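[1] Got a predicted structure here, sequence first:
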Amino acid sequence: MSTHNPEPPSPNTASDRYAPSAETAQPRDMTTSSKNSRWSAPITSLAVKAAKLPDSSVNALCGASAGVASGIVTCPLDVIKTRLQAQGSFRPRKYTGPTRAVYKGLTGTARVIWVEDGIRGLYRGLGPMLLGYIPTWAVYMSTYESTKNLLYPQMENKWLARTLASLAAGGCSTLVTNPIWVVKTRLMSQVSARASDEHRPPWHYKNTFDAFRKMYAKEGIASFYSGLTPALLGLTHVAIQFPLYEFLKMKFTGLEMGQADAKTEEVHWFAIALATVLSKMTATSATYPHEVLRTRLQTQQRSLPSPSHDQVSFRGGQHDRFHTRPPGTASSDGMINLPRYRGIIRTCTVILQEEGWRAFYNGMGTNMIVHQNLKNEGKRVEEDEL
């Protein structure tokens, strides 16, 4: 509106020549709206479509997006953790020399990876890591939502219903996405050709799809479900952390479950934070060995059944120009191809005998840093569902 014009007359008394015509009004409106429409129309359309989606789908998308962002930042830490967990699993079966730890702590491991592989080595496995977040969260949130809705009407204890729903969701997502995480672990534990034979895995993958192809061709479909049992055992982390958190919160603040609100959290923020940290550390310390077991089983190369007598396995075509020793603990001297790690009890026994109890906690400090943001995001998404 021009500044020299008086206050616009009433529509009932104004003549047509004072009223803006459709032709003159349209360009003024379109000039402003056309700029906004070019930028806001896609966003508005996306918002409308998102509003029609179920809450579980929106939360799954938000969780996956947060996981992707966190994965890009924490990938180097995840590589370091995997190297520490897998250390000692690639030694030849006849190796009798002293155990030499190449990877020592967070900074020591990062230095070795940087010297041998550069920045690329710190981001090995990023592809399957990002690929796995979307199906993981999609399966987790959909299962969690349906299970929670099924249990809530039947159970008075809402906390127990949430815990059971979390366990069910975690189990389903683990079953569906385990092949992706096996490939991720394989790629992260892959070292350069300059590494010593003692720490070099018996396989070499160019990328994620090459890993899937070679694993299926040389080891069969069962290789994609290596480490599934310890991965499912890791779900006990939830069963330990949640009850312990509620117990500690009640001891520190006197508040029962469900009594905390924004005001009480501001008053008791230190006590609640302390309960969170202590429950997290206790649950992680109690269940962390399953991560080492899972990594050892996932990085152990399987061999397809041999057509020879008594399932005797030779090197055959299992070696390439990068690796010339037999896969895993398979032998080239006609011995039965029995892997070093077989089952939970057997794997624990072998690690304890060869490396001692400390090996069960390799990389635990790095693991806490890696997964803290992801677990907090998952807890926030679950709370938003309530």
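    Happy to help now that I have it. Numbering: from 1, shown residues only.
[2] Please make it C-alpha for all contacts and neighbour counts, starting now.
    Fine.
[3] Correct me if wrong: Tyr361 contacts Ala286.
    No: using Cα atoms under 8 Å, Tyr361 is not in contact with Ala286, being 10.2 Å away.
[4] what's downstream of the helix or strand hosting Ser45, the next helix or strand?
    Assigned by DSSP states H and E, Ser45 falls within helix 22-51. The first helix or strand that comes after helix 22-51 along the chain, using DSSP H and E, is helix 55-86.
[5] so how far is that next one off the chain centroid?
    5 Å (Cα atoms, centre = their mean, to the nearest Å).
[6] Just give me how far stretch 242-251 sits from the chain centre.
    On Cα atoms, centre = their mean, the centre of stretch 242-251 falls 26 Å from that of its chain.
[7] And here is the other one:
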Amino acid sequence: MSLKGDRLKDEGSRLQVTAAGATAGLIARFVIAPLDVVKIRLQLQTHSLSDPLSQRNLHGGPIYKGTLPTLRHILRAEGITGLWKGNVPAELLYVCYSAVQFTAYRSATLLLHSTLGEDTLPQAAESFIAGAVGGGAATASTYPLDLLRTRFAAQGNDKVYASLWRAVAQIQREEGVRGFFRGLGPGLAQIVPYMGFFFAVYETLRPPLSGLELPFSTGGAVAGTVASVLAKTGTFPLDLVRKRIQVQGPTRGMYVHKNIPEYAGALGAMRMIVRNEGFRGLYRGLTVSLLKSAPASAVTMWTYERALKFYSGLGERSEQSL
């Protein structure tokens, strides 16, 4: 089924779109897992590197500075597996998130077409609305996995949670159901404009770049990279606040960074970060986040388009064999 065969969001059946989105998320997550761990460690680091060491209240926590030094520090202190901490809930998160995101994005687009007509809205506006709906639906439905991913990635050699299932049981016992949704507010506040802007830029750039041939890349991958960098930079402070709030609760002082303050809501967290760490504190980990999000988005969109063609081909062959 295709309303417009050359447009990403209109290709394939609902099942094929869901399967392609899940496949893209699975592969992209494994590729960028080490950079994701580094990003989370930098985001949770609350002391200013410009302060004298004697004034830093570290409680034995490590000092990270820069992407490559942080990678080396984790490798040296925790081994190669330290770079894939939290990968199990993260893989589940990316598979479920991508599947829900692309499905909701396609459904929102078709709904706009059926209610307003296909050419009523400019393409950028239509993509922004559909992207925001897709991102919001995926974030809300998979948020507990995002929280678990963050908490496992924040662990050092002293494990806070022995396993995924024990983490679920412990959070439920000590924090209740609400504990799984810490930081959902800034998460939604970040993802709606992020995904809306991402898809708007992506759908705007993809047609003119579609004929671009690059080594190991396509015009779609380039469009996805540019869209991701612009969207991530604009919404990064909310992502950092979300990470800080996700590790609140009874285990707050047990992660690698043992000096994470206690925050009273997203706005309170933002005010405290600016007061104690300066405006730059809201952008801790931005460099590695861009290094992570650009290839992640490129891999996701590249894999999605090819997976969708593969599953669509399977569907056509199945129909022909009947």
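    Structure's in. What do you need? Source: prediction; values computed, not measured.
[8] Settle it for me: which of Tyr361 and Ala286 of structure 1 has more neighbours?
    Tyr361 (18 against 14; other Cα atoms under 10 Å).
[9] Just to confirm, what residue in structure 2 is aligned with that one?
    Counting by TM-score structural alignment, Tyr361 of structure 1 lines up with Tyr283 in structure 2.
[10] Name the nearest residue to that match, ignoring sequence neighbours.
    Pro237 (6.0 Å; Cα to Cα, 6 or more residues apart in numbering).
[11] and that neighbour, what pairs with it in structure 1?
    With TM-score structural alignment as the criterion, the equivalent of Pro237 of structure 2 in structure 1 is Pro289.
[12] Relative to structure 2, which residues correspond to whatever helix or strand Met141 of structure 1 lives in?
    Under the criterion of DSSP H and E, Met141 of structure 1 resides in helix 126-151. The aligned range for helix 126-151 of structure 1 in structure 2 is 87-112, by TM-score structural alignment.
[13] And the matching stretch against structure 1, how far off on average?
    In the superposition with structure 1, the average deviation recorded for stretch 87-112 of structure 2 is 1.5 Å (mean Cα distance after the TM-score superposition for structure 1).
[14] Which of the residues in that stretch are classified as buried?
    87, 89-110, 112 (16 or more other Cα atoms under 10 Å).
[15] Return the distance of that stretch from the chain's centre.
    The answer for stretch 87-112 of structure 2 is 11 Å, by Cα atoms, centre = their mean.
[16] Excluding chain neighbours, what is closest to Cys348 of structure 1?
    Using Cα to Cα, 6+ apart, the closest residue to Cys348 of structure 1 is Leu293 (7.4 Å).
[17] Please pull up the equivalent of Asn178 of structure 1 in structure 2.
    In structure 2, Asn178 of structure 1 lands on Tyr143 (TM-score structural alignment).
[18] contacting residues for the spatially closest residue to that match that is not a sequence neighbour?
    Of all residues not flanking Tyr143 of structure 2 in the chain, Phe181 sits nearest, at 6.4 Å (Cα to Cα, 6+ apart). With contact set as Cα atoms under 8 Å, 6 or more residues apart in numbering, Phe181 of structure 2 has these partners: 143-144, 147, 246.
[19] Mark which of the residues you listed are part of helices, please.
    143-144, 147, 246 (DSSP state H).
[20] Please tell me which one of the residues you listed counts the most neighbours.
    Leu147 (26 neighbours).
[21] got a list of what that one touches?
    By Cα under 8 Å, 6+ apart, Leu147 of structure 2 lies in contact with 180-182, 246-247.
[22] can we see that at 10 Å?
    Counting by Cα atoms under 10 Å, 6 or more residues apart in numbering, Leu147 of structure 2 touches 86, 89-90, 93, 153, 179-184, 242-243, 245-247.
[23] so which of those comes closest to Glu203 of structure 2?
    Glu203 of structure 2 lies nearest to Leu93 out of the contacts of Leu147 of structure 2, by Cα to Cα, at 24.6 Å.
[24] could you measure that closest one against Leu58 of structure 2, distance?
    Distance, Leu93 of structure 2 to Leu58 of structure 2, by Cα to Cα, to the nearest Å: 31 Å.
[25] Find the residue closest to Ala298 of structure 2 in space, skipping its chain neighbours.
    Leaving aside its chain neighbours, Ala298 of structure 2 sits nearest to Ala221 (4.4 Å; criterion: Cα to Cα, 6+ apart).
[26] err, Leu235 of structure 1, not the other one
    Leu235 of structure 1 sits nearest to Leu167 (Cα to Cα, 6+ apart), 6.3 Å away.
[27] what does Leu130 of structure 1 give?
    Going by Cα to Cα, 6+ apart, Leu130 of structure 1 has Val68 as its nearest residue, at 5.6 Å.
[28] That neighbour matches what in structure 2?
    Match for Val68 of structure 1 (TM-score structural alignment): Leu26.
[29] For its match, give me its contacts.
    Contacts of Leu26 of structure 2 were listed using Cα under 10 Å, 6+ apart, and they are 20, 90-98, 300, 303.
[30] let's see it at 8 Å
    Applying Cα under 8 Å, 6+ apart, the residues near Leu26 of structure 2 are 91-92, 94-95.
[31] One more: Met155 of structure 1?
    Counted by Cα under 8 Å, 6+ apart, Met155 of structure 1 has contacts Ala161.
[32] How about the one 3 residues further on?
    Contacts for Lys158 of structure 1 (Cα under 8 Å, 6+ apart) come out as Tyr152.
[33] Look up how far Leu228 of structure 1 lies from it.
    For Lys158 of structure 1, the distance to Leu228 of structure 1 - Cα to Cα - is 29 Å.
[34] now swap in Thr185 of structure 1 and tell me
    As judged by Cα to Cα, Thr185 of structure 1 and Leu228 of structure 1 stand 13 Å apart.
[35] Could you check which of the two is surrounded by more residues?
    Thr185 (24 against 18).
[36] what helix or strand is that one on?
    Using DSSP H and E, the element containing Thr185 of structure 1 is helix 158-188.
[37] Whatever helix or strand comes next after that helix maps to which residues in structure 2?
    On the C-terminal side of helix 158-188 of structure 1, the closest following helix or strand by DSSP H and E is helix 208-219. Taken onto structure 2 by TM-score structural alignment, helix 208-219 of structure 1 occupies residues 164-175 there.
[38] For the helix ranked longest in structure 2, enumerate the helices and strands it packs against.
    Ranked by residue count, the top helix of structure 2 under DSSP H comes out as helix 286-321. Contacts defined by 3 or more Cα pairs under 8 Å, 6 or more residues apart in numbering; DSSP states H and E place helix 286-321 of structure 2 against helix 14-43, helix 219-246.
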